[in-house]
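Asker: Sharing a model prediction with you, sequence too.
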Amino acid sequence: MSVTVALLKLQLNVDFDTDDDLLAHKIAAAEEWIGDYIGKPLVDFDPVPATLTEAVLQLAASWYENREAVVIGAGANEVPFGVKALIRPYWELERL
């Protein structure tokens, strides 16, 4: 994992352990989604660039905080604002 549960908990300002398994799942799902989007698994990066780590943090945090596909009373976004901007340079590199 490019992001640890401890780091995601800092991002979320979470200080309890009851959701650690769920947080680990969100990290794995975010890493997989980003790897699929850019066409290269994050484990292939050594080290994982800080911008991709930030994208994992933002995406995993968003999925943790918004656990359903639909949020009533809020604008709908496929992914959090800025995540695609963070990963876009790596998507372009993989297409060259």
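Answerer: Yep, that arrived.

Asker: from here on, contacts and neighbour counts on C-alpha atoms
Answerer: Will do.

Asker: longest helix anywhere in this structure?
Answerer: helix 20-38 (DSSP state H).

Asker: For it, what is the distance to the chain centroid?
Answerer: On the basis of Cα atoms, centre = their mean, to the nearest Å, helix 20-38 sits 6 Å off its chain's mean C-alpha point.

Asker: That one: what's the following helix or strand?
Answerer: helix 50-65 (DSSP states H and E).

Asker: Pick out the residue closest to the middle of the chain.
Answerer: Nearest to the geometric centre of the chain sits Val56, at 2.4 Å (Cα atoms, centre = their mean).

Asker: what's the angle between the longest helix of the chain and helix 50-65?
Answerer: Angle, helix 20-38 to helix 50-65, by axes from the mean of the first three to the mean of the last three Cα atoms, to 10 degrees: 130 degrees.

Asker: And here is the other one:
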Amino acid sequence: MPYATLDDFKSHARIGFDDDDDLIEAQIAAATEYVRGFLDHDPEADSPPSAIPDDVRQATLLIASAWYETRESAVPDTLREIPYGARDILNQLRGWSFG
């Protein structure tokens, strides 16, 4: 189950049309998988899907919206793989281990 909904994304990105709904849902699914892989745990495993933590939802939306806006495979050096804000959120949630 995605960590954000189509309505969440449209509100986040201020999109008021339905033309790109399939693309947006694919971006949300891909961003969810990215977040799930980045974290050492699945927030869904500990709670019902409707209770995904707000910070996880926000990171997912930041990533999905960046990918929606930048669809080219070659981008300028100033752009990163995922937005800084999303990486900051995920780094705080990630279970670090040095042993």
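Answerer: Structure's in. What do you need? These figures come from a predicted structure and were not determined experimentally.

Asker: quick one on the thing from earlier: please name the residues that touch the equivalent of the residue nearest to the centre of the first structure over in the second structure.
Answerer: Structural alignment (TM-score structural alignment) places Val56 of the first structure against Thr60 in the second structure. By Cα atoms under 8 Å, 6 or more residues apart in numbering, Thr60 of the second structure lies in contact with Tyr3, Ala4, Ile28, Ala31, Thr32, Val35, Ala86.

Asker: change it to 6 Å
Answerer: By Cα atoms under 6 Å, 6 or more residues apart in numbering, the contact list for Thr60 of the second structure reads Ala31, Thr32.

Asker: With Arg94 of the second structure instead?
Answerer: Arg94 of the second structure neighbours (Cα under 6 Å, 6+ apart): Leu39.

Asker: corresponding residue for it in the first structure?
Answerer: Arg94 of the second structure maps onto Trp91 in the first structure, by TM-score structural alignment.

Asker: Tell me which helix or strand its match sits in.
Answerer: helix 83-95.

Asker: same question, Asp19 of the second structure
Answerer: Counting by DSSP H and E, Asp19 of the second structure is found in no helix or strand.
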